[in-house]
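1. My questions are about this predicted structure, shown below with the sequence.
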Amino acid sequence: MPFLLDSFSDVKKELKKKMKKESSGLLPFLSENDKQCIHLIREQTRQLNQNNVTRTQAYFQFYLQHPEIHWALLGHMVSRNVGWNMTDLKGELLTKLLPEKDQKAIFFFLERGSWLIFQDVFPQFLVYDLSLRRGRDMFHLLPFLHTSTFMETMWRYFWRSGDSYTLAIGTVINEQSYLEKRLIQNTHFQNTVTGTVSFKMYDFLRLNNILFPYCLGEKREKASLTGATSRYFTSLHERILFGKELYSLLFQRERILEGVLKWTLEHPHTGSRKDYWPDLFNDVKESSPRSIYKRRVKNCELRKGAERLYSPPLKYAWPNIPHEDATSGDWYEDWHVLDYIHKEVSLDGEILSNYCKTLETIELAVMAKEAILFREEE
């Protein structure tokens, strides 16, 4: 029988024990019914993990059914941003800056990371949903879905405590730790993406803004924005803290949470930035493909007479791609990762001026590149 986790100190004791490998390494016996549940969970996850749009929507639908699972909404909003970053690679500006080979490499890096997270976290959500429907803890299924022993402990604690905050931050810790060896430290991606000039430029141009559009109540075309800029993407420590900051921004300000939910319900995710700013972006190309680029944006407004920036829907930008199975293995080694749960973070949520400067900086980079090419052709 699993250890009863009634308090956070119980969680710490359990994780210390697991770190020392004192607990039995034997997996529990599975009934035929359990085996069928695992098969259905895997199949449902596979069907919903087709592309950024399907997984983004799946997170949101799950949150609407289970608003106590805060990470589902956080995951949905971050996944929207990943989709926008993917379509930017085929949008108005980055197609003029990045070689096609680098566009594809960065897309696959973003897609692989998103796919990995979904195939790890969504089965956990489905086991929780199954537990509610059965009226009993079904978390003995988690090891068969390759879930970290860290998260099995966090789910058992949540089942008894209802502590949504601790489960959400635990999930942030888990997902970023899960990605570390499979994506960030993966030699292939270091050679083709994170170690390349294009990725460093991508970082330099501050394309790592995470935006949370929200409605203030009145009817308006252009959503308000809050959010933050990710720095030191390759640092696990910084990514976990950044996830905590985004969680705080979303769930510790009631006005923001209400506004984000209102906007999200009214705007299904397509991957196009037109979803939140249709007066600045369009999912149809308005400019001539051969025209020399001229500045169109000032303070996040179109200059007089300028065409909107092209931002395609995901389905027209990138095809669905097959993925190799994730490598197995549990990242959990040290109970001190629990320190992140209570680590203080602060975030003001001011993103608009930063985002506006990002757009203008990219425009200048495009114009500079075109000027160099024009001189070379003379």
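-> Arrived safely, thanks for sending. Numbering: from 1, shown residues only.

2. only C-alpha atoms for contact and neighbour calcs from this point on.
-> OK.

3. The stretch 201-350 of the chain: strands as residue ranges?
-> For the stretch 201-350 of the chain, applying DSSP state E, counting those that start in this stretch gives strands covering 209-214, 224-229, 281-282, 297-298, 301-302, 309-310.

4. any chance of those in JSON lines, with distance to residue 76 too?
-> Listed next are these as JSON lines, based on distance: least, Cα to Cα, whole Å:
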{"stretch": "strand 209-214", "distance to residue 76": "10"}
{"stretch": "strand 224-229", "distance to residue 76": "14"}
{"stretch": "strand 281-282", "distance to residue 76": "21"}
{"stretch": "strand 297-298", "distance to residue 76": "28"}
{"stretch": "strand 301-302", "distance to residue 76": "27"}
{"stretch": "strand 309-310", "distance to residue 76": "23"}
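
5. Relative to residue 358, which of the ones you listed is closest?
-> strand 209-214 (8.8 Å; Cα to Cα).

6. same for that closest one, what does it pack against?
-> Applying 3 or more Cα pairs under 8 Å, 6 or more residues apart in numbering; DSSP states H and E, one finds that strand 209-214 contacts helix 70-88, strand 224-229, helix 254-266.

7. picking that back up, could you dump the strands of the stretch 201-350 of the chain into CSV with distance to residue 21 and mean neighbour count added?
-> Output for these, formatted as CSV (distance: least, Cα to Cα, whole Å; neighbours: other Cα atoms under 10 Å):
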stretch, distance to residue 21, mean neighbour count
strand 209-214, 38, 23
strand 224-229, 39, 20
strand 281-282, 54, 22
strand 297-298, 57, 16
strand 301-302, 58, 15
strand 309-310, 54, 24
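
8. Structure two is appended below for comparative analysis:
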Amino acid sequence: MTSLNEESLPIVERKLLKQIRSTTAEHNLNNVTRTKAYLDFYKQQPEIHWAFLGHMVSRNGGWNMTDLKGEFLTRLLSKKERDTFFAFLERGNWLIFQDAFPQFLLYQESLKWNKPFFHLFPYLNISTFMETIWNNFWKSHDTYVLTMGLVINEQSYLEKRVIQNPQYKKEVLDTFEFKLHELFSFNQILFPYGNKKLAGQTLQQFGSLNERILLGKRLYSILFKERDFLNDVYQWAFQHPHTGSRKDYWPHIFNNVNEGIPGFSYQLRLKSCQLRKGARKLYSPSLENVWKNVTHREAEKGDWFEDWQIADYLKDDQESYNGEIKNEYCKTLERLELAALAKKAISILD
């Protein structure tokens, strides 16, 4: 991006930028505060669909973070591996929020003043791609194009800063891809609703920008194509504040208190997505009890946008997806449990 002189802006706009940076930083402390901020914004501006999609995906990010301190992954991964993977997840979660949330705040200010402030995006290191998308939304109110624009933007923003980052590529993606790709639950995005029901999708290749954008399109289709389903998920989210524990959606299987007895060998507890008779619940802690807030280095500068062909993703393919994921997720949990049991058996033999 070209060098910008903020001092040349009118004082009202300079104050606005300062206020937006401060408000964003205030909510960008950890996954729980970010996830809540997305939902709070969506309550105020339900026309910004990505805010709710982002809220639900961010919930999954929090569950992935606490899994690293939970029942199975503490047995399957070393402390160094778990700390490294947390740093990877946390950096991505932090980066997306500090890019997306200022856009939302500027939109709110635009509504308040009844004029668009999107020309201020470059001063917040937001891509020129999104300046065009928001200006289009201001005139057309096309929620689909705005949502897809945000999906494209956030995943492209992550691509160079996290996915292609040499350190994360070596220490996380190349190392963990094999362990976590199909066996573990990191690639499953869950939308809880109703009474213990789940919908969602599975990401096949986390390292692929194309696959992540297509996943965003599928998730949006599942969440927003049917008003009744959207209302069900929204009601669930509203009634269950995000803690990072999987107890939030399945309290019959997970507990944020560790019911395990130290020194006792692990016993199989799951069968067909139910606890076996007399079995203790699986440990899934609250995020703020197991991970400290991270002080992040400043986001890397630069605009990811180089080629307008990426705008092809803005087209609505009109496809519908049923979102059935419960059986697949149940199998994931059972594979995780067997892997944890096998790891314990192998370590005993060693």
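-> Happy to help now that I have it. Worth saying up front: this structure is predicted, and the values here are computed from it rather than measured.

9. which one in structure 1 is aligned with residue 114 of structure 2?
-> Here residue 114 of structure 2 is matched to residue 135 in structure 1, going by TM-score structural alignment.

10. so how much does the helix ranked longest in structure 1 differ from structure 2 once superposed?
-> In structure 1, with assignment by DSSP state H, the single longest helix is helix 100-134. Aligned to structure 2 and superposed, helix 100-134 of structure 1 gives a mean residue distance of 0.4 Å (mean Cα distance after the TM-score superposition for structure 1).

11. what about the helices in structure 1?
-> Assigned by DSSP H, the helices in structure 1 fall at 8-19, 32-48, 52-65, 70-88, 94-97, 100-134, 149-161, 164-179, 187-189, 197-204, 236-251, 254-266, 314-317, 352-377.

12. So what angle separates the directions of the first one and helix 164-179?
-> Interaxial angle, helix 8-19 of structure 1 versus helix 164-179 (axes from the mean of the first three to the mean of the last three Cα atoms, to 10 degrees): 20 degrees.

13. With the third one instead?
-> With the same axes, to 10 degrees defining the directions, helix 52-65 of structure 1 sits at 160 degrees from helix 164-179.

14. which one in structure 1 is aligned with residue 326 of structure 2?
-> Under the alignment (TM-score structural alignment), residue 326 of structure 2 maps onto residue 352 of structure 1.

15. Look at the closest residue in space to residue 293 of structure 1 that isn't next to it in sequence and say how many residues are nearby.
-> Spatial nearest neighbour of residue 293 of structure 1, excluding adjacent residues (Cα to Cα, 6 or more residues apart in numbering): residue 367 at 6.3 Å. Neighbourhood size, residue 367 of structure 1 [other Cα atoms under 10 Å]: 19.

16. Over to the one 4 residues further on?
-> Applying other Cα under 10 Å, we find 14 residues neighbouring residue 371 of structure 1.

17. Next one: the residue mapped onto it from structure 2 relative to residue 336 of structure 2, how far apart?
-> Under the alignment (TM-score structural alignment), residue 371 of structure 1 maps onto residue 345 of structure 2. Distance, residue 345 of structure 2 to residue 336 of structure 2, using Cα to Cα, to the nearest Å: 14 Å.

18. same question, residue 324 of structure 2
-> 20 Å.

19. Between the two, point out the one with more neighbours.
-> Neighbour comparison, residue 324 of structure 2 and residue 336: the larger count goes to residue 336, with 20 against 15 (by other Cα under 10 Å).

20. Contact partners for the equivalent of the more buried one over in structure 1?
-> Mapped onto structure 1 by TM-score structural alignment, residue 336 of structure 2 lines up with residue 362. Going by Cα atoms under 8 Å, 6 or more residues apart in numbering, residue 362 of structure 1 touches 93, 205.

21. hang on, the earlier thing: would you reformat the helices and strands packed on strand 209-214 of structure 1 as CSV and include distance to residue 235 of structure 1?
-> Formatted as CSV, those follow (distance: least, Cα to Cα, whole Å):
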stretch, distance to residue 235 of structure 1
helix 70-88, 18
strand 224-229, 14
helix 254-266, 28
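
22. Need the winner for burial among these.
-> Most buried of those, by mean neighbour count (mean count of other Cα atoms under 10 Å): helix 70-88, with a mean of 24.

23. Please tell me which residues of structure 2 it aligns onto.
-> Going by TM-score structural alignment: helix 70-88 of structure 1 matches residues 49-67.

24. so how much does that stretch differ from structure 1 once superposed?
-> Mean deviation for stretch 49-67 of structure 2: 0.2 Å (mean Cα distance after the TM-score superposition for structure 1).
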